[in-house]
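got a predicted model here, sequence first, then my questions.
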Amino acid sequence: MGLEVELEKGYGPCPVLINEKTLDATLIQLEMAEFDVILGMDWLARHSANLLCAEKKLTFKDKEGAEFSFVGTKLPHVFPEELPGLPPDRATEFVIDLIPGAAPVSKAPYRMAPTELKELKVQLQELLDKGYIRPSISPWGVPVLFVKKKDGSVRLCIDYRELNKLTIKNRYPLPQIDDLFDQLQGAKVFSKIDLRSGYHQLKIKDGDIPKTTFRTRYGHYEFLVMSFGLTNAPATFMELMNQVFHDMLDTSVIVFIDNILIYSKDKETHIMNLRAALQRLRKEKFYAKFTK
């Protein structure tokens, strides 16, 4: 006999997101802090779930009969809730090469509303706590501004436009979307991996760190990791990802900057391809979002 628990109230229907598919569940609050949620046999049966223990794979069918799966992983450290600090030293660093005769860019901070200044303090402290920025005495300096995101929150953006004008452009080619789709001919199973703050997983070359300085009402700061808004950031990260997955490209993996797509002709092959891609990320110390 198992332990019996008397329950008074359920909550629901609550949305449960699995591989970007939403399934409803009625949830009951229990004092079990070690688990976020437990989905029982009745719920699995209601959603036509099929469990393959050997493959650690759970397959569901939606209302239209289409299948989608969740594959368990032995690589939880590839999917941290937050990045574990500064990235490791890599063979590739982000560099900012300037045109001959370029002088430091020095711009005054933009004016901000009181609510923006309050948010600025919060986001600056988060970047400092993570080690991504540090106080700067560089002669360089550009202003910052906020851009509203789809969910209503705001993103801190560094106005690197003047610095970008002085930067020698990295001509590493970004792939054409049509060319990427051509590689998917015959593939039937797909998994998408989105790196967690991918740009922040690459360090800036020491000598170029002062060029990233930005100015705020609360001080001057410089980035130690690659920042959004720098003109060569997409090309540099694209080159880095191609190096990481060089032997998998166009056979089981395609990459577009920090988005990774694993594709296969059948489910059995896909499990092997997905594990190989995750193992490569672990080996190279890159981190992804588990929700993808």
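In hand now; what should we look at?

hey, let's count contacts and neighbours off CA atoms from now on
OK.

Tyr221 and Ser191, how far apart?
38 Å (Cα to Cα, to the nearest Å).

more neighbours: which of these two?
More crowded of Tyr221 and Ser191, by other Cα atoms under 10 Å: Tyr221, with 22 against 17.

now the host helix or strand of the more buried one: buried residues?
Counting by DSSP states H and E, the element that carries Tyr221 is strand 219-223. Along strand 219-223, these residues count as buried under the neighbour rule (16 or more other Cα atoms under 10 Å): 220-223.

Tyr263 versus Leu127, what's the distance?
For Leu127 relative to Tyr263 (Cα to Cα), the value is 35 Å.

looking only at neighbour counts, state which of these two leads.
Tyr263 (27 against 13).

which strands and helices lie in contact with the helix or strand that contains that one?
Using DSSP H and E, Tyr263 sits within strand 259-264. Here strand 259-264 touches strand 189-194, strand 253-256, helix 267-283, going by 3 or more Cα pairs under 8 Å, 6 or more residues apart in numbering; DSSP states H and E.

redo that, cut-off 6 Å
Counting contacts by 3 or more Cα pairs under 6 Å, 6 or more residues apart in numbering; DSSP states H and E, strand 259-264 is packed against strand 189-194, strand 253-256.

a markdown table for those, including distance to Lys121?
Converted to a markdown table, the helices and strands packed on strand 259-264 look like this (distance: least, Cα to Cα, whole Å):
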| stretch | distance to Lys121 |
| --- | --- |
| strand 189-194 | 28 |
| strand 253-256 | 33 |
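
quick one: closest of those to Lys21.
strand 189-194 (13.1 Å; Cα to Cα).

now the closest one against helix 267-283, angle please.
20 degrees (axes from the mean of the first three to the mean of the last three Cα atoms, to 10 degrees).

how about the buried residues of strand 219-223 in JSON lines, adding distance to Pro135?
Below are the buried residues of strand 219-223 laid out as JSON lines (distance: Cα to Cα, whole Å):
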{"residue": "His220", "distance to Pro135": "6"}
{"residue": "Tyr221", "distance to Pro135": "4"}
{"residue": "Glu222", "distance to Pro135": "6"}
{"residue": "Phe223", "distance to Pro135": "9"}
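
closest to Leu278 among those residues?
Closest to Leu278, out of all of the buried residues of strand 219-223 and judged by Cα to Cα, is Phe223, at 28.1 Å.

roughly how far does that closest one sit from Ala233?
Counting by Cα to Cα, the gap from Phe223 to Ala233 is 13 Å.

do Leu156 as well
Distance from Leu156 to Ala233, by Cα to Cα: 17 Å.

between these two, which one's more packed in?
A direct count of neighbours by other Cα under 10 Å for Leu156 and Ala233 places Ala233 higher, at 19 against 16.

contacts only, for the more buried one.
Applying Cα atoms under 6 Å, 6 or more residues apart in numbering, we find Ala233 in contact with no residue.

next up, a structure to set beside the first:
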Amino acid sequence: MKLRQILKKIIKKQSRKLIPLIYGNNLKKLALFYNTKWGEEEGSHMYAQHYEKHFAPIRFKPLKILEIGIGGYDDPTKGGESLKLWKKYFPKSMIYGIDIIDKKALEEERIKIFQGSQDDELFLKEVIAETGELDIIIDDGSHINKHAIESFKTLFPALKKNGIYIVEDTHTSYWPSLIGEKWSNFGKGSVYLESLTKVGGSLDLNDQNTSMNFFKRLVDGLNYEEFLHPGYVPSYFDKNIVSMHFYHNLVIIYKGDNNEGSNIVKNNILRSFMLQNLGIKSLEELDLEFPSMSQTNDE
């Protein structure tokens, strides 16, 4: 009986080494193995199918990948499954992690970990100063709406051209913070549980402070060259976001030069041939009222 138990342990240990090798090119299988980004049980996030679509063409490139949020909650020795997943799937890449808890015990070859808060602009800039420009950034951090927005504003400029920025678990946009005496002691001592009481979402789908509404506003910037609005000054995001993909609880944003131009509008006024076709010399003759347009990078 003892021998049988020993053999089972050996087989189990060896299988854990073999499975990542066998399924190294199948992100969904790897995600199941590492128990992250994909699940078959009710309530699991099913991100791997989307990641595979976007990552498969670049998986063998030497990339720099940063993930915010390492997992394992308050235990400094637990978590890191996603970092190992990315290390296996991107065999030539360097993987970086950020967590508010010290998770350096989980470091290994091609995995480096920083401790700090994702809403600390100075800390994030120090991380970037060490890593250099990044190819992929994945925000799986606190999921507090304000944190997701502030991290994006700081880190998106640190992406290389053609880089990909991802925000997970956007469902907290629809959860209001839990305030009042009833919740004052909820989750005390647990970074994760305490964060659930202050996610900063809203029951109002038009609330401008949620991360989903922040990213939805950026969609218009894809077409900023079509804005019929004299004097409009494009934001950094207008000029550097080339596509956005929205999935269930997931936003994927590509960086590049958004400068295709418009065949109708130039410098946010109608081109001369359009004015001529309309029989006018300037937009003023159309007697239009131009509303103020907020700059997303100034919000």
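Thanks, I have it. Everything numeric here is computed off the predicted structure, so don't read it as measured data.

quick check: TM-score for this pair?
After superposition, the two chains reach a TM-score of 0.22 (TM-score structural alignment, normalised by the length of structure 1), with 114 aligned residues with a Cα RMSD of 6.5 Å.

list the buried residues of the host helix or strand of Ala235 of structure 1.
Here Ala235 of structure 1 sits within helix 233-244, counting by DSSP H and E. By neighbour count with 16+ other Cα under 10 Å, helix 233-244 of structure 1 contains the buried residues 233-242, 244.

ok, back up a step: so which of the helices and strands packed on strand 259-264 of structure 1 is the most surrounded?
strand 253-256 (a mean of 22; mean count of other Cα atoms under 10 Å).

packing partners of that strand?
Judged by 3+ Cα pairs under 6 Å, 6+ apart, strand 253-256 of structure 1 is in contact with strand 259-264.

report the angle between the strand it packs on and strand 189-194.
Using the same axes, to 10 degrees: strand 259-264 of structure 1 against strand 189-194 is 160 degrees.

buried stuff in the helix or strand encompassing His50 of structure 2?
If you go by DSSP H and E, His50 of structure 2 is part of helix 48-55. Neighbour counts over helix 48-55 of structure 2 (16+ other Cα under 10 Å) mark 48, 50, 52, 55 as buried.

quick revisit: could I get the buried residues of helix 233-244 of structure 1 in CSV, plus columns for distance to Ser69 of structure 1?
Converted to CSV, the buried residues of helix 233-244 of structure 1 look like this (distance: Cα to Cα, whole Å):
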residue, distance to Ser69 of structure 1
Ala233, 34
Pro234, 31
Ala235, 33
Thr236, 33
Phe237, 30
Met238, 29
Glu239, 31
Leu240, 30
Met241, 26
Asn242, 27
Val244, 26
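
what is the nearest of these to Leu166 of structure 1?
For these, the nearest to Leu166 of structure 1 is Ala233 (14.7 Å; Cα to Cα).

how far away is that closest one from Leu120 of structure 1?
From Ala233 of structure 1 to Leu120 of structure 1 the distance is 23 Å (Cα to Cα).

which other helices and strands contact the strand ranked longest in structure 2?
What stands out as the longest strand in structure 2, according to DSSP state E, is strand 159-168. Packed against strand 159-168 of structure 2, as judged by 3+ Cα pairs under 6 Å, 6+ apart, are the following elements: strand 134-139, strand 250-255.

among the ones you listed, which is the most enclosed?
Buried most deeply of those, by mean count of other Cα under 10 Å, is strand 134-139, with a mean of 22.

reformat the helices and strands packed on strand 159-168 of structure 2 as TSV; add distance to Gly163 of structure 2.
Converted to TSV, those look like this (distance: least, Cα to Cα, whole Å):
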stretch	distance to Gly163 of structure 2
strand 134-139	5
strand 250-255	5
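
how about the ones you listed, which one is nearest Ile19 of structure 2?
strand 134-139 (24.7 Å).

contacts for the closest one next, please.
Contacts of strand 134-139 of structure 2 (Cα under 6 Å, 6+ apart): 63-68, 159-160, 163-167.

mind checking how far Glu194 of structure 2 is from Ser211 of structure 2?
19 Å.

what about those two, which has more around it?
Under the criterion of other Cα under 10 Å, the comparison of Glu194 of structure 2 against Ser211 puts Ser211 first, with 27 against 18.

excluding chain neighbours, give the residue nearest to that one in space.
Using Cα to Cα, 6 or more residues apart in numbering and skipping residues adjacent in sequence, the residue nearest Ser211 of structure 2 is Asn145, 5.0 Å away.

check Leu250 of structure 2 too.
Glu168 is the one closest to Leu250 of structure 2 (Cα to Cα, 6+ apart), at 4.8 Å.

give me the number of residues near the one you found?
21.

one more: Lys161 of structure 2?
So Lys161 of structure 2, with other Cα under 10 Å, has 16 neighbours.

what does Gln276 of structure 2 give?
12.

helix or strand: which one has Trp43 of structure 1?
helix 41-46.

what is whichever helix or strand comes after that helix packed up against?
For helix 41-46 of structure 1, the following helix or strand on the C-terminal side (DSSP H and E) is strand 50-52. Applying 3+ Cα pairs under 6 Å, 6+ apart, we find strand 50-52 of structure 1 packed against strand 57-61.

going by neighbour count, list what's buried in the strand it packs on.
58-60.

CSV for those, including distance to Tyr11 of structure 1?
Conversion of those to CSV gives the following (distance: Cα to Cα, whole Å):
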residue, distance to Tyr11 of structure 1
Leu58, 24
Thr59, 25
Phe60, 23
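
of these, closest to Thr22 of structure 1?
For the buried residues of strand 57-61 of structure 1, the nearest to Thr22 of structure 1 is Phe60 (11.2 Å; Cα to Cα).

ok, the closest one touching Leu52?
No. Using Cα atoms under 6 Å, Phe60 of structure 1 is not in contact with Leu52, being 11.6 Å away.

now do the SS call for Thr26 of structure 1.
strand (DSSP: H, G, I helix; E, B strand; the rest coil).

from Val189 of structure 1, how far off is the closest residue to it other than its chain neighbours?
Spatially, and ignoring its direct neighbours in sequence, Thr26 of structure 1 is nearest to Gly12 (4.4 Å; Cα to Cα, 6+ apart). Noted for Gly12 of structure 1: a distance of 32 Å to Val189 of structure 1, by Cα to Cα.

equivalent analysis for Pro234 of structure 1, please.
27 Å.

what of Asp179 of structure 1?
19 Å.

before we move on, what about Met238 of structure 1?
Distance from Met238 of structure 1 to Val189 of structure 1, by Cα to Cα: 24 Å.

ditto for Gln243 of structure 1
Gln243 of structure 1 is 24 Å from Val189 of structure 1, by Cα to Cα.

cool, thanks, talk later.
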